[in-house]
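Novice: predicted coordinates and the sequence they were generated for:
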Amino acid sequence: MTNTGGGGPRPRGTWWREGTITAVAFALCLLGGALEVDDKALSPPPAAAYLIAVVSCAVLPARHRAPLAAMAATTACGMLVPPFGLLLSPPIVAPAVIVAYSLAVRAERRAASAVLLASAALPVASDLVVAFGSLSWQDASRMAAVAAFPLVAGILGHSTQNRRAFLAAMEERARRAEKSRDSEARRRVAEERLRIARELHDLVAHQITLANAQATVAAHLFDTRPEQTRKSLRELVETTGDALDELRATVGLLRQTGDAAAPAEPAPGLSRLPTLLESFRRAGLEVSVHQEGTARPLPPGVDLTAYRIVQEALTNVTKHAGTGSARVRLAWNRDRVTITVADDGAGAVAAPGADRPPGYGLIGMRERATAVGGRLSAGRRPEGGFLVTTELPLPPAKDARRAGGPVAAGEAGDAP
């Protein structure tokens, strides 16, 4: 058996409905008790009819909480109809029909079917025992109707049960779909926040590091070399101006107004690598670039990832390596481009000074590489210094399209 009904407080409308059903069943029982074979006029119901009507209808309110017990009681009353000298007819078994419907709605299908068959057969069997040897076709049709009514009620109950199960399944599916949409929305928001956080980190770390280096040079040469100081200050103004422009463009992604936005600047890629390297050279870091293989266009996401990884790796060299030079190598293969950034410094890119908390540079670079299907490794070199290596996937050569493209061999060249 499955659900056998609830036991909580019932609303006022439910009590009115139960009272109406019980009253109608009681009236039908009395009507069935008043019927007699071949009697055209209705006579008042005998006392036995009242007894059967009261007992069978008294259990109707309990059919929701205990349908099996209610079915057993109404079936027993139906079996007592022939021994009490009453005519077994569909009206007198009306309570059993009502209980049969409730049982089919609440009980498991196989168990309910077995109980309903028994409840339909037992009253008929009792009538057959009493009327054995004197059955007519009229009696046979009457008994068939008595047996059919509970079975029909059971079929209707099973249909109601199936409909309720279908509606419950649809509601559960809708609830899960809503939950899935909420989870997907939260996941996308988290991914977007992480993406913007990486952009802000790379932007701020790069530009502030360059500005700090240029300001340090200007402060060091202020008294002895005024011309060099003015040059450093002019470069500092350019660096901070570029930082403000890029910061304004990145933060603009967070705006959610209905105004038409100005055309956004294209995302940086390897085509802007010479400009990036020149900014480091102005800050005092000599960067050499070496390319192997034939440069090919990169998808926008991979192009931006390659640019940001080189930017962050060189920023870390400037901040932590304690050296004035670094080497960038781009190796183009059939299905991937390998980018390495190496230095010979005594510091550690991955471990800032003791007075500074650990940053998110390496974490962000790994996240960027993984997001586009690549991989990144970073660590100390056996001969000294630090090495960052990343492998990024390339599209098939026949599908590559130039849309800005990466750095050409002639653009990067071999810097001193």
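Specialist: Perfect, I can see it now. Model, not experiment: these values are computed from the prediction. Numbering: from 1, shown residues only.
Novice: for the rest of this, base every contact and every neighbour count on C-alpha atoms.
Specialist: Will do.
Novice: residue 49 contacts residue 30, correct?
Specialist: Yes: between residue 49 and residue 30 there is a contact at 5.9 Å, judged by C-alpha atoms under 8 Å.
Novice: residue ranges for the helices of the stretch 301-416 of the chain, please.
Specialist: For the stretch 301-416 of the chain, the helices defined by DSSP state H, counting those that start in this stretch occupy 361-371, 409-412.
Novice: for the first one, which positions count as buried?
Specialist: Yep, that's helix 361-371 we're talking about. Neighbour counts using 16 or more other C-alpha atoms under 10 Å place 361-362, 364-370 of helix 361-371 among the buried residues.
Novice: put this beside the first:
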Amino acid sequence: MLFDAAVALGCVLSPGGFVVHDHPWGIPPGASLTVAVVMGLATLVRRHRPLHLCVAAVLLIPLGLASPVLPVSLYALAKYGRSRRSLLLATAAAAAGLVATAVLIGPGEDLPFVMVVAPGLYIAVPVLAGMYAGARRQMLEGLREKAERLEREQVLLGRQARMEERTRIAREMHDVVAHRVSLMVIHSGALEVSVKDRKTVQTAELIGEIGRQALDELRQLLGVLRTADEDEDDAPRSPQPTLEDLAALVEQSRGAGMRIDLERSGTCRPLDLTAERTVYRLVQEALTNVHKHAGGASARVHLRYAADALHLTVENDVPVKLPGPRLPSGGNGLVGLRERVTVLGGSFEAGPRDDGGFRVSAVVPVKGTPS
């Protein structure tokens, strides 16, 4: 807008825009000044109405009042105009008007020079410059549009690749994990029917219950993996485990033969759902490691509520017997727990004790007031 205002002011103050006295057609200075001001202000709309401005400038050529506006209007028509036919007609009309005006009120013996130089300076130069600027502007717009299209295509390809990978993961998990867990549940059910020993039946019931819970959680996970990116907010989600489910988790481990003490101390304070889920998963992973690597050892789970944090400790004694066949492990359980706790702004430690046992401890920030 500042540039357009400067162009309009330049057209108004240009010496050729109006004639102070001795106009060839006898036009008063006040009228010529008014026309010059109106035409100068009209250049403000040259980007949106270049053809109208050019037509007005061509019509004022015989009066000699549009000399500064004519090249500006022709440049704008060549750059912003949509019709090359309109540009050709306006250029021809402007050239004809300049030649006719030079013939009628030209300076005598300088007439041939004026008839050649005036069309070149006032018509050819602005038209060619406007055509070049218009072509360059269209090229830049085309390149910008192409870049935006390529970026959109890249986003779509990335989304498609993520969806295909998630679908592949879900398919592999369903084929491998779900199938194996389903077989485990089926065999546990058959064991409940065929065996008369009470303890064996209880163990089979516990295995079946744990297997069904694993299948439910696995179906939820597979449902989220198979959900498209734009439908993630609508993905099926059931209530996630919280600290209230710790007792049931400990009872499941006790049912498998492990000796576990669950202790709570301090004033209980509410945690957000993410923190409670993190604490639950930490206890779950720690007890799973005790099952894997310290079979028969007693374990303790201690939750101590402080003023601003929850201190969690899961430790086990030295196993009284050698563990059975080692269960498969990816070695990433403790790493994942450390990442979960660190994201919440807490601290995590895991390592062997001096007496040969193992300890997992974490400090999770607490938000809220005592409940």
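Specialist: Alright, I've got the coordinates. Just so you know, these numbers come straight off a predicted model, no measurement behind them.
Novice: fetch the TM-score of the aligned pair.
Specialist: Here the TM-score for the pair of chains, by TM-score structural alignment, normalised by the length of structure 2, is 0.52; 250 aligned residues with a C-alpha RMSD of 5.0 Å.
Novice: can you find the partner of residue 241 of structure 2 in structure 1?
Specialist: Counting by TM-score structural alignment, residue 241 of structure 2 lines up with residue 268 in structure 1.
Novice: would you map the helices across structure 1?
Specialist: 12-34, 47-58, 67-80, 94-106, 109-130, 137-221, 226-251, 273-282, 300-316, 361-371, 409-412 (DSSP state H).
Novice: and residue 360 of structure 1, what is it in contact with?
Specialist: residue 201 (C-alpha atoms under 8 Å, 6 or more residues apart in numbering).
Novice: repeat that with 10 Å
Specialist: 198, 201-202, 350, 366 (C-alpha atoms under 10 Å, 6 or more residues apart in numbering).
Novice: then residue 286 of structure 2?
Specialist: With C-alpha under 10 Å, 6+ apart, residue 286 of structure 2 has these contacts: 280, 292, 299, 301, 313-316, 333-334, 337, 350, 358-361.
Novice: how about 7 Å then?
Specialist: Applying C-alpha atoms under 7 Å, 6 or more residues apart in numbering, we find residue 286 of structure 2 in contact with residue 314.
Novice: likewise residue 53 of structure 1?
Specialist: 26, 29-30 are the contacts of residue 53 of structure 1 under C-alpha under 7 Å, 6+ apart.
Novice: export those to a markdown table and tack on distance to residue 114 of structure 1 and neighbour count?
Specialist: Shown next, in a markdown table, are the contacts of residue 53 of structure 1 (distance: C-alpha to C-alpha, whole Å; neighbours: other C-alpha atoms under 10 Å):
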| residue | distance to residue 114 of structure 1 | neighbour count |
| --- | --- | --- |
| 26 | 26 | 24 |
| 29 | 25 | 27 |
| 30 | 29 | 23 |
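Novice: out of the residues you listed, the closest to residue 150 of structure 1 would be?
Specialist: Of all the contacts of residue 53 of structure 1, residue 150 of structure 1 sits closest to residue 29, with 14.9 Å by C-alpha to C-alpha.
Novice: the closest one maps to what in structure 2?
Specialist: Per TM-score structural alignment, residue 29 of structure 1 is not aligned with anything.
Novice: residue 232 of structure 1 too?
Specialist: The alignment partner of residue 232 of structure 1 in structure 2, by TM-score structural alignment, is residue 203.
Novice: go on, residue 167 of structure 1?
Specialist: Using TM-score structural alignment, residue 167 of structure 1 sits opposite residue 142 in structure 2.
Novice: any idea how far residue 385 of structure 1 is from the match of residue 241 of structure 2?
Specialist: Using C-alpha to C-alpha, to the nearest Å, we find residue 268 of structure 1 at a distance of 28 Å from residue 385 of structure 1.
Novice: which one of those two is surrounded by more residues?
Specialist: Taking neighbours as other C-alpha atoms under 10 Å, residue 268 of structure 1 and residue 385 compare with residue 385 leading, 21 against 18.
Novice: fine, thanks again, bye for now.
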